[in-house]
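> Sequence below, structure please.
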Amino acid sequence: MSASARLSLKRQLLVWLLLPQLVLWLMGGALAFRVALVYAEKAIDQSLTQSVRALARQVKPLGSGLLVDFPRAAQSIIEQDPQDRVTYMVSSPPGSFLLGNGTLPPPPADLAFGPDETVLYNVEVERKSMRVALFELSFGDGPTPQRLRVQVAKSLVVQQNIARELVVDVLFPLLLLGAVLSVLVYAGIQRGLAPLQRLEAQLANRSAAALSPIELTQAPPEVHSLATALNQMLTSLRRSLSQEKRFLNDAAHQLRTPLAGLISQTELAMQEREPEALLQRLQKVHTGAVRSAHLVHQLLSLARTEADVVLRTMDGAALAREVAREWTPRAVAAGIDLGYEGQDSMPVAADALLLREALSNLIDNALRYAGRGASVTVRAHQRENACVLEVEDNGPGLSPQDLTRVFERFWRASDLPGGCGLGLAIVAEIAQRHGGHAEALGQTPQGLVLRLVLPRPGT
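Next up, the predicted model:
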């Protein structure tokens, strides 16, 4: 598991919101220190320039010599800072010490400058970095003028101290603002995550039986989306549990009677001594077992129809012909004429397995109740925006009252053995899961038409 996965959402938000703030604060500090150094250097350069020119004015040419007018007061002004003493040196010719309070090295060889021009440069004196201002002037009346060099130097420690003070003065308020911002960010995250905490509390206090929708009226849209997704999942789970409960109830209700009959018949069969009577009992047991197996199959089919359906475009007419051919041996054994009429091809959006189950139930119902000598016709055709799959028989049909109940669960219009009242209910459920419906119509003079009406693809 990665480190980010181990951190809670609150801690991840704090890290990703406060870490950039810290990085920006450090970058701001470095940038402020750099800017402070530049401005401190400008201040030092200006001070040194003024000092070197003022000192140069105190040395006046007098004939072929120099008059140094450097009173003690002027010297005290230059050396007023005991922590960062200013070093000065007057030399003539340049490099030959004339007066000063220290010895300063000459400028770099590659530093070009002219007379009466102040230049600034950095040097190392006794392992101390210093900023030097240099000013040279010419004097004398002879054919060869003399040159006078004035140098004033100041340690760069002053520059760094000024920069540090400026950085501290700038960053300390920013640090306080950052602390206040951190508190506000933490409070904002707490407030922002409050809907998730309420959602967690609702889910934690919800029992398995209570699957009502989650309500978060005052929450950001993202939490509403999460609640909507959870509500969809709860709805699907509630539907699944309801279907499971209904299936168990239906199975328990419908299997109780045939299983009780099987137990009774087997108990009576164990008491029989005559082979013929025993055979009759075994035949009844077999009939009951077949009916129970058929009921279980229908119940499982009904449960399967209540699952999610994935629709794919297929040829409904080809499927109808294929299912009709599969039921032909059963029709021949029952003495019924089974045939197909309709289009050669009919695209339909359906689940092939469920659509096959629906057609099989329609044909099974017709073959079971139409009677020997009847005709059963399977059709596939289109009408307006619908695809129609129907099974028609010329059997006894149903009364108008029975036509309204034909698709109800466990309802039977006949007492003939073998049925369980679920086949047509499965057809209606499959039609509904496909966005269509099932129809039952009476025929004149007699007969019955059962239709599966499905939407055409793309409508």
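> Please count neighbours and contacts with C-alpha atoms only from this point.
Fine.
> Helix, strand, or coil at residue 27?
What DSSP: H, G, I helix; E, B strand; the rest coil gives for residue 27 is helix.
> Tell me, how many residues neighbour it?
The tally of other residues near residue 27 (other CA atoms under 10 Å) stands at 12.
> what sits against residue 255?
292, 295 (CA atoms under 8 Å, 6 or more residues apart in numbering).
> Repeat the analysis, applying 7 Å as the threshold.
residue 292 (CA atoms under 7 Å, 6 or more residues apart in numbering).
> Repeat that for the one 5 residues further on.
Under the criterion of CA under 7 Å, 6+ apart, the contact list for residue 260 is empty.
> Could you look up the SS state of it?
Residue 260 - assigned by three-state DSSP - is helix.
> Distance check, it against residue 223.
54 Å (CA to CA, to the nearest Å).
> so where do the strands sit in the stretch 251-400 of the chain?
Here the stretch 251-400 of the chain has its strands, by DSSP state E, counting those that start in this stretch, at 312-315, 337-342, 347-350, 375-383, 386-393.
> Residues contacting the fourth one, please?
It stands for strand 375-383. Contact with strand 375-383 is made by 317, 336-343, 346, 366, 387-394, as judged by CA under 7 Å, 6+ apart.
> Give me the buried subset of those.
For these, a burial check counting by 16 or more other CA atoms under 10 Å picks out 317, 336-340, 342, 346, 366, 387-394.
> who's in contact with the residue nearest to residue 133 when sequence neighbours are not counted?
Nearest residue to residue 133, sequence neighbours excluded (CA to CA, 6 or more residues apart in numbering): residue 120, at 4.6 Å. The contact partners of residue 120, taken as CA under 7 Å, 6+ apart, are 132-134.
> helix or strand for residue 120, which one?
strand 118-125 (DSSP states H and E).
> what comes up buried for that strand?
Those would be 118-120, 122-123, for strand 118-125 by 16+ other CA under 10 Å.
> which of these lies closest to residue 27?
Lowest distance from residue 27 to the buried residues of strand 118-125 (CA to CA) belongs to residue 122, with 27.4 Å.
> Return the distance of that closest one relative to residue 128.
10 Å.
> The spatially closest residue to residue 367 that is not a sequence neighbour and residue 362: what is the separation?
Among residues not flanking residue 367 along the chain, residue 331 sits closest, at 6.5 Å (CA to CA, 6+ apart). Between residue 331 and residue 362 the computed distance is 13 Å (CA to CA).
> now residue 438
Look at residue 438 and residue 362: by CA to CA, they are 11 Å apart.
> When the two are compared, which one has more neighbours?
Between residue 438 and residue 362, residue 362 has the larger neighbour count (other CA under 10 Å), namely 25 against 21.
> Let's see this one next, to set against the first:
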Amino acid sequence: MTHSRSLRRQLLLWLLLPQLVLWLVGGALTYRMALNYAEKGLDQSLSQSVRSLARQIKPMGSGLLVDFPKAAQAIIEEDPVDRVSYMVSSPPGKFLIGNQEIAEPPPTHAPGTLVFYRMEIDGKPMRAVALDVAYGEEKHPQLLRVQLAKSYIARERIAEELIGDLLAPLLLLGVALSVLVYAGIKRGMAPLTKLEKQLKERSVADLTPLEFTTAPTEVHTLVDAINRLLAAVRRSVSQEKRFINDAAHQLRTPLAGLINQTELALGESDAALIKARLHKVHAGAQRSAHLVNQLLALARSGSEAPMAQVDLAQLAQDVARELSPRAVAMKVDLGYEGHQHAWMQGSATLLREAVTNLIDNALRYGVSREAGNEPTVTVSVHQHAAHVVLAVEDNGPGLSDAQREHVFERFWRGSDLPGGCGLGLAIVQEIARRHAGEARVTPVAPQGLRVSLHF
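Sure thing, here's the model as predicted:
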């Protein structure tokens, strides 16, 4: 089971989904950058604080004077959530004052250099800084370490405020962009909606071309494709109507004749008269059958047929061989001359129909029984580069100039001989045009007719 998909929905999905993904990725990257900048601000604050604290510790003889008032110490340790801890040790690692829970910094650093590192106090992550200060006499140098640690709460609060200030406008811009994308898709789909409305409002019988003046190139291409399809359907419907009209018109007379002959035969009591009537019925039935076959061939010649590489020379020779028994029975010299192979792009079925009709016409109407004139029908195929010519030539009575002008018209007959219906050469011309070719009729000296197909 197939599910219909809305083009508008797919466009919205493919345009808005990447936008949402990019917005989320951008938000995560922005949050990470905000944390980094907030951490830099935290490091700067710790740097200033640890240097200030180091200045409050002064060497006195062999000892140290810690000028760090109780009030300042209380302020530093006052906030239990965003706490600040400090520790003074001399030599480094030997606790003097502060919070002993502060971890030691990485071992490799020089005096006077700030060292930042991460640590935990009571399971809470902290940002710490250590500063080693040299003091004492030249002969008895001493080293003092001041450490300061602060929780990441302030950093996270700053990052959250920063991300809120940044993402809120981005979210509004995303919503505005989504609205603009939807409006743009709706406007872009308007020509398709208009086209859909035109097609829905049309009746089934309306096959006139669609008209579109203001629309994008892609919609014009679609409209052109639909118009080509409508033109093909229009041609097909026209051919079907013409076929029905032709069949109804041409079959009416022979069928009426058959009914008339059968009614007369039913009223006859003489066996000889009944037999004569039956002969007429049989002849009429044969003519009707031939007419139906020709009408069907005419309908096939105008329909779509698959094209492939066809050896027209071999096809013509095959058809001539198939009809040679009939020519022998009629004492007609049917032969082939020309190239043994001639390849072209075409429908083997339709081309065989055309060659059969040409030879059949020549055997029916191109046979002359004048004294000293042996009836001949010659089939030939010649190829010159991309140009292929198939011809059927006879030495019969031929046609006058006036007659040759009407020879390819439907139901036109140039002879009163029985059996024909005036469709053979019309079918040939239709098949030639289906192959982007043309059928031509030319007289033959001293007498005869040549019908050629030029591809």
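> Got a TM-score for the two of them?
Put the two chains on top of each other and the TM-score (TM-score structural alignment, normalised by the length of the second structure) is 0.91; 450 aligned residues with a CA RMSD of 2.5 Å.
> picking that back up, between the buried residues of strand 118-125 of the first structure, which sits nearest residue 425 of the first structure?
For these, with residue 425 of the first structure as the reference and CA to CA as the criterion, the closest is residue 122, at 100.4 Å.
> quick one on the thing from earlier: identify whichever of the strands of the stretch 251-400 of the first structure lies nearest to residue 299 of the first structure.
For the strands of the stretch 251-400 of the first structure, proximity to residue 299 of the first structure was assessed by CA to CA; strand 347-350 is nearest, at 21.1 Å.
> tell me the average deviation of that closest one from the second structure after fitting.
With mean CA distance after the TM-score superposition for the first structure, strand 347-350 of the first structure departs from the second structure by a mean of 3.9 Å once superposed.
> and the helix or strand that contains residue 135 of the second structure, what does it pack onto?
Here residue 135 of the second structure sits within strand 124-136, counting by DSSP H and E. In this structure, strand 124-136 of the second structure packs against strand 114-121, strand 141-151, with contacts taken as 3 or more CA pairs under 7 Å, 6 or more residues apart in numbering; DSSP states H and E.
> in that strand, what counts as buried?
Of the residues in strand 124-136 of the second structure, 126-133, 135-136 count as buried by neighbour count, 16+ other CA under 10 Å.
> Equivalent analysis for stretch 407-423 of the second structure, please.
407-408, 410-413, 420-423.
> Take those and keep only those in helices.
Under the assignment DSSP state H, those contribute nothing to helices.
> got JSON lines for these, with distance to residue 250 of the second structure too?
Formatted as JSON lines, these follow (distance: CA to CA, whole Å):
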{"residue": "407", "distance to residue 250 of the second structure": "18"}
{"residue": "408", "distance to residue 250 of the second structure": "17"}
{"residue": "410", "distance to residue 250 of the second structure": "11"}
{"residue": "411", "distance to residue 250 of the second structure": "9"}
{"residue": "412", "distance to residue 250 of the second structure": "12"}
{"residue": "413", "distance to residue 250 of the second structure": "13"}
{"residue": "420", "distance to residue 250 of the second structure": "12"}
{"residue": "421", "distance to residue 250 of the second structure": "9"}
{"residue": "422", "distance to residue 250 of the second structure": "10"}
{"residue": "423", "distance to residue 250 of the second structure": "11"}
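> Return the member of those nearest to residue 322 of the second structure.
Closest to residue 322 of the second structure, out of all of these and judged by CA to CA, is residue 420, at 20.2 Å.
> What about the closest residue to the closest one other than its chain neighbours, how many residues nearby?
Once flanking residues are discounted, residue 420 of the second structure sits nearest to residue 287: 7.3 Å by CA to CA, 6+ apart. Using other CA under 10 Å, residue 287 of the second structure has 18 neighbouring residues.
> for residue 252 of the first structure, same thing?
11.
> Show me what it aligns to in the second structure.
Applying TM-score structural alignment, one finds that residue 252 of the first structure aligns to residue 248 in the second structure.
> quick one: that match from residue 329 of the second structure, how far?
Distance from residue 248 of the second structure to residue 329 of the second structure, by CA to CA: 34 Å.
> Residue 191 of the second structure too?
Going from residue 191 of the second structure to residue 329 of the second structure by CA to CA gives 68 Å.
> before we move on, what about residue 196 of the second structure?
63 Å.
> Comparing the two, which residue is more hemmed in?
Set residue 196 of the second structure next to residue 329 and count neighbours by other CA under 10 Å: residue 196 wins out with 11 against 8.
> Can you tell me what the more buried one aligns to in the first structure?
Matched by TM-score structural alignment, residue 196 of the second structure corresponds to residue 200 in the first structure.
> repeat for residue 115 of the second structure
Using TM-score structural alignment, residue 115 of the second structure pairs with residue 119 in the first structure.
> Which residue, other than its chain neighbours, is closest to that match?
Closest to residue 119 of the first structure by CA to CA, 6+ apart is residue 134, at 5.3 Å.
> what do we get in the second structure for that neighbour?
Aligned by TM-score structural alignment, residue 134 of the first structure pairs with residue 130 of the second structure.
> hang on, isn't its match packed against residue 117?
No: with contacts counted by CA atoms under 7 Å, residue 130 of the second structure stays clear of residue 117, the gap being 8.5 Å.
> Overlap in contacts, those two.
residue 105.
> How about the most far-flung residue of the second structure relative to its centre, nearest residue that isn't a chain neighbour?
No residue in the second structure sits farther from the centre than residue 61, which is 91.0 Å out by CA atoms, centre = their mean. In space, residue 61 of the second structure comes closest to residue 136 once its chain neighbours are excluded; the distance is 7.6 Å by CA to CA, 6+ apart.
> Kindly report the same for residue 190 of the first structure.
residue 10 (7.7 Å).
> Could you do residue 292 of the first structure as well?
What sits nearest to residue 292 of the first structure in space, not counting adjacent residues and going by CA to CA, 6+ apart, is residue 258, at 6.3 Å.
> Tell me how many other residues crowd residue 218 of the second structure.
Based on other CA under 10 Å, the number of other residues close to residue 218 of the second structure is 9.
> Equivalent analysis for residue 451 of the second structure, please.
Residue 451 of the second structure is flanked by 21 other residues according to other CA under 10 Å.
> Confirm it sits in a helix?
No: with three-state DSSP as the criterion, residue 451 of the second structure is assigned strand and is not in a helix.
> Please name the residues that touch the closest residue to residue 124 of the second structure other than its chain neighbours.
Distance criterion CA to CA, 6+ apart; nearest residue to residue 124 of the second structure, sequence neighbours excluded, is residue 151 at 7.4 Å. By CA under 7 Å, 6+ apart, the contact list for residue 151 of the second structure reads 82-84, 125-127.
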